[in-house]
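Asks: I would like the atomic coordinates for the input below:
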Amino acid sequence: MNHDQEFRSIPNVIRTAARRFEDATALIDGPLRLGFRELQDRMVQAVRSALVLGIGPGDRVGLCAPNSAEWIIAALGIQGAGGIVVPLNTRFKAGEMAYILRKSGARALFAASFLGTDYIAALQEADPGLPALRTTVALPGAQGAAGLSWQGFLDAGSGSSKQAAHASIDRLTPDDVSDVMFTSGTTGHPKGVILTHGQTLRAYGWMSTEYTFDASDTFLVVPPFFHCFGYKAGWLASLMHGVTVVPMAVFDAGRALEIIAAERVSILLGPPTIFYDLLHHAGRPGHDLSSLRVSMTGGSTIPETLIHAMKKDLSFDVVLSAYGLTEATALVTSTRIDDAEEVVARTTGRPIPDVEVRIADDAGEDVPAGRDGEILVRGYNVTRGYWDNPDATAAAIDPGGWLRTGDLGHLDRDGNLTVVDRKKEMYIVGGFNAYPAEIEKLLLAYEPVAQAAVIGVPDERLGEVGCAYVVLRPGADTTEAGLIAWAREHMANFKVPRHVRFVDVLPRNASQKVLKHELRARFGS
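Replies: The predicted model follows:
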């Protein structure tokens, strides 16, 4: 049986786990330690509260907080009431958040204060006129004037019964929408990817089974919950199998080493950056890492030397690689447990069961094995579309159900996929997808900038970072440091260019498209 039919909905995973694993530890967040039955009780209370708040089937609810127990419980409460979670990137500025809340028509927002930013207060100041937003709930740590505190939200659940909460969960089906994950695109405007309970459960139920997740495991979840990596491949996949979840709000290699040793962490998935930092941390030799067992890394090419080091110096038995994009539930291909290290390093593995991958040329025709082309995906994991954007949906998914990923790659004769370029111009900063068109649009709001072109360039630690080629307005003046400082105030940190080059003109072709390959060549020269 597929996991979508076994569990039916994400909240029902918690009820099933409570029956199977009872008082075994489900979640460790600082001093908080919850067993599976305790986690179920907190979920049910959150569902009761969401029902009292008026959250019902199909309502979109924003959720902006660091990795934490409250993020998980809030999401389960929203979904258990029939609502749709809209995760918000905690690195976003208020204007970026406001766009997503308005586009999704979110009627409520759950938000914390994180890294010095109180999201509710910042949002109220930046855009107080969100028409659909009726309620704000301040998660622990928030300082702003919210409609309800987290405790106030939970206390409100007394106005509904446990029976009503369970009945609401019972009504959920695999076809119901679980979340709308906003991802930036080549147009520069974020697009909301619609995903269902069933798609999520089927994909990550397979992944966690293939990766040998077990009730004896503990998973330190570093990737942020606002991405599928931390949310679906992280806490949700773990709780399906009785794995103990340890959320980490901000990655710090030294603290991670301490947690791995103290909690006997056995699963650690994430971008190559975190493993690079662990390997090079001065305190690594002083910590017992022998519990580490399974890892999967993705987001960029994995050097074979890193795989060797992860096994030798970090004690992993298994290191895997995978490929996905949010529009395909963030899981398309994966290597398998018995694959050779060179396959893990060179490829992202084979399609997951019941998912097809084609490589096509510009005319849409299949190309031979080993030849590069656009990666096309078809299967149950493909999004139902972009929220309130039928034109973008039609452009991305053809009538035959094939998703045009915009990524370039090739298949070898064994069916393993190698990705050679991602999202055409997209680059990946420490595991975060950065889209040049969006960053360029943001830079144009800086008064001295007349034109901007952004490319990804190599960086030893983060994999890639942005370099902005900028044409200034006549008479305007700024410096590299000045532009970067402005960018840090107006965009998420991973979007901020680390390099700036001032030029008189941008190289263009006859159609006036910027020749970014020339800019890449200039940077390397």
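
Asks: CA atoms for contacts and neighbours, from now on please.
Replies: Fine.

Asks: got the contact list for residue 313?
Replies: Neighbouring residues of residue 313 by C-alpha atoms under 8 Å, 6 or more residues apart in numbering: residue 279.

Asks: for residue 321, see how far away it is.
Replies: Noted for residue 313: a distance of 19 Å to residue 321, by C-alpha to C-alpha, to the nearest Å.

Asks: residues near residue 252, how many?
Replies: Residue 252: 13 surrounding residues under other C-alpha atoms under 10 Å.

Asks: and it, how far is that from residue 259?
Replies: Going from residue 252 to residue 259 by C-alpha to C-alpha gives 11 Å.

Asks: what does the helix or strand where residue 124 lies contact?
Replies: In this assignment (DSSP states H and E), residue 124 forms part of helix 119-126. Residues from elsewhere that reach helix 119-126, judged by C-alpha under 8 Å, 6+ apart: 64, 94-95, 97-98, 111-113, 136, 138, 142-146.

Asks: swap in stretch 516-525?
Replies: Residues from elsewhere that reach stretch 516-525 (C-alpha under 8 Å, 6+ apart): 453, 455, 457, 469, 507.

Asks: how much space separates the one residue sitting closest to the centre of the chain from residue 168?
Replies: Closest residue to the average C-alpha location of the chain: residue 227 at 1.5 Å, with C-alpha atoms, centre = their mean. Distance from residue 227 to residue 168, counting by C-alpha to C-alpha: 26 Å.

Asks: please provide the structure for the following sequence as well, for comparison with the first:
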Amino acid sequence: MYKNTPFGPTKTHKRQFENGIVHFKNEQALADFPIKITDKLEHWAKIKPEHTFISRRNLVTKDWEKLSYAETFEKVRNIAQYLINLEFTSGETVVILSENSLEHALLVLASVHIGITYTPISPPYSLVSDDFGKLKHCLELMTPKVIFAQSGKVYQKALELSKTIFPEAIVITADGENGGHFQEMLLTKPTTDVETAATKVNADTIAKVLFTSGSTGLPKGVMNHQGMWCANLQQITQVFPFMQQQPPIFIDWLPWNHTFGSNHNFGLALYNGGTILIDDGKPTPKGIEETVQNLREISPTAYFNVPKGFEMLIPYLEKEPALRENFFKNLNILFYAGASLAQPVWNRLEELAVETIGVKIPIITGLGCTESGPSAMFANWGGAFSGLLGVPVAGMDVKLVPDGDKMEARYKAPNVTKGYWRNSEATAAAFDEDGYYKTGDAVKFLDENNPDKGLVFDGRIAEDFKLSTGTWVNVGVLKAKVISTGSPIIQDVVLAGLDKEYIGAILFLNADACRKLANLSPEISNKEAYLNVEVEKFINNWLAEFNKTSTGSSTVIKKYVIAIEPPSIDLGEITDKGSLNQRAVLKHRFDLVNEMYP
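Replies: Down below sits the predicted model:
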């Protein structure tokens, strides 16, 4: 039995044409939505001024620092006036280099309110990269007038590079080091110029540019128009009407340079008059401790994470009854994105919910991308499973186009981007002759005779390959099976075998899970843990069992190698949300590929 969470309708309309193309829609109409998201901020500042909108722990005292809706709107107007005084010219933008913070949020909302385009650049581009290639590319594309970093000391090298490229840019830091102090912005008194600028913003004004990691080459900047963002928030709210009925409470770490954390989670809290608490933890051995401490105090109404985050949370929920009670008591949904959730993790989450509150919490996912702001469809009902994508959001026209033996999903809706920032070639290539965005995602109906049961993920069109026998390998489906059955030791996988006789797998392992399996101390290196005899035994046993359920050469993995070195962000092997880039890994690890195909 599942918790009685109110969900939006899932009645659909499916129309098939003689050429094999299918159009798939939700019968629910899309309700009206505001022009810009700060219209909601102004609304809530008037309706419930004292309600906490956003909060973050003070890094020194560890106390929660809170901003109400009224306080937030007041500070946003101050910063907006500061930006107006700088007299931005056409094409000049605000660039944010650093992590989620109160200052980051305020600068975002001020920029959006008066129609200045901003972009949040992935912090690893500044902190992890060795050559700053992606950072340089993003900066040059955005021509910033203002560059913000939370810590001038932490981001010193990135700021020095920024000033080299754009010496006239205004650098602002929250701590005042290596730039102007953020406090100066807050002390600026707003004039009627703020309201004048705000009234000139329309649905087609570009609110932000979000960089996608891309399957090849340098990141592309997806234009997020004001109306696009708000349309998607209205669509998501219609999928999850409980967010309107009760102000949501989110505790969230997902980065705002990515559409999941920024457009979806941050946006939903604001759109529905809720509260978002910034979690400075992450799904890492050290970061998970911070997340768990926050969840001991905060009871979310919905909880968003990537599969790895849920996997790392489970041991704490199993050990701490009080944490478990606090976590589940107000939850309406658990929501994952970014990768497939291993079925054992899914099952354990449901078991823990039943043990704690007597019912299962619906585990929700769907399908989307940065270009759709992000959400295009949801499986918003209890009893879903990993890989089920659900049905389109209201106002979304999904066109399914035959591509070989697969169907590619294409989108047309108010929440779909108009293209890529200063990249007309990529924009032209992204849309078909009818104006539908080409996702590259392959899908199929769970039940051809009952489209209301939704679509199922069927891999990525570009990732699939043929063996030398001419047999197609469905990479997405096979990869999901590997991760699900190999969890927690196998964290991710890249499949090889183009024009070869058999499939090979480059395995990326979970170092902590390997240490635990082999009873090794935390000081043991990742390499030693990966190559431990107990880990080798586990993988060999897993592979034997995996292949027992395979149906032919397209689903049998003959050989594997273990990737000792972690994926490189500079080489494009990993995105900032942690997913692997199959093509880049195969390109840069040809030695591992050759090891499987001597």
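
Asks: now the TM-score, please.
Replies: After superposition, the two chains reach a TM-score (TM-score structural alignment, normalised by the length of structure 1) of 0.76; 457 aligned residues with a C-alpha RMSD of 4.1 Å.

Asks: now, the most widely separated pair of the contacts of stretch 516-525 of structure 1?
Replies: Using C-alpha to C-alpha, the pair of those lying farthest apart is 457 and 507, separated by 17.6 Å.

Asks: neighbour count: the two, which is higher?
Replies: Using other C-alpha under 10 Å, the more surrounded residue of residue 457 of structure 1 and residue 507 is residue 457, with 19 against 15.

Asks: the more buried one sits in which helix or strand?
Replies: In the assignment (DSSP H and E), residue 457 of structure 1 maps to strand 449-459.

Asks: got the contact list for the residue nearest to the centre of structure 1?
Replies: 87, 181.

Asks: in structure 2, what residue corresponds to it?
Replies: Residue pairing (TM-score structural alignment): residue 227 of structure 1 is matched to residue 258 of structure 2.

Asks: assumed that match was part of a helix.
Replies: No - under DSSP: H, G, I helix; E, B strand; the rest coil, residue 258 of structure 2 sits outside any helix and is assigned coil.

Asks: now the longest strand seen in structure 2: which residue numbers in structure 1?
Replies: As assigned by DSSP state E, the longest strand anywhere in structure 2 is strand 437-445. Mapped onto structure 1 using TM-score structural alignment, strand 437-445 of structure 2 spans residues 403-411.

Asks: residue 99 of structure 2 pairs with which position in structure 1?
Replies: Correspondence of residue 99 of structure 2 to structure 1, assessed by TM-score structural alignment: residue 66.

Asks: so its match sits in a helix?
Replies: No - according to three-state DSSP, residue 66 of structure 1 belongs to no helix; its state is coil.

Asks: and it, what does it touch?
Replies: 90, 112, 114, 224, 225, 249, 250.

Asks: same thing with residue 228 of structure 1?
Replies: 234, 326, 329, 330.

Asks: again, only using 10 Å
Replies: Residue 228 of structure 1 is in contact with 87, 181, 200, 204, 234, 236, 324, 325, 326, 329, 330, 331, counting by C-alpha atoms under 10 Å, 6 or more residues apart in numbering.

Asks: mind checking what secondary structure the second one has?
Replies: The reference is to residue 181 of structure 1. Recorded secondary structure, residue 181 of structure 1: strand (three-state DSSP).

Asks: gap between it and residue 84 of structure 1?
Replies: Distance of residue 181 of structure 1 to residue 84 of structure 1, given as C-alpha to C-alpha: 10 Å.

Asks: how about the fourth one?
Replies: Look at residue 204 of structure 1 and residue 84 of structure 1: by C-alpha to C-alpha, they are 19 Å apart.

Asks: now do the strands in the stretch 251-400 of structure 2.
Replies: For the stretch 251-400 of structure 2, the strands defined by DSSP state E, counting those that start in this stretch cover 275-278, 302-305, 333-336, 363-364, 366-368, 375-378, 388-392, 397-403.

Asks: return the most buried member of those.
Replies: Highest mean neighbour count of the strands of the stretch 251-400 of structure 2: strand 388-392, a mean of 28 (counted as mean count of other C-alpha atoms under 10 Å).
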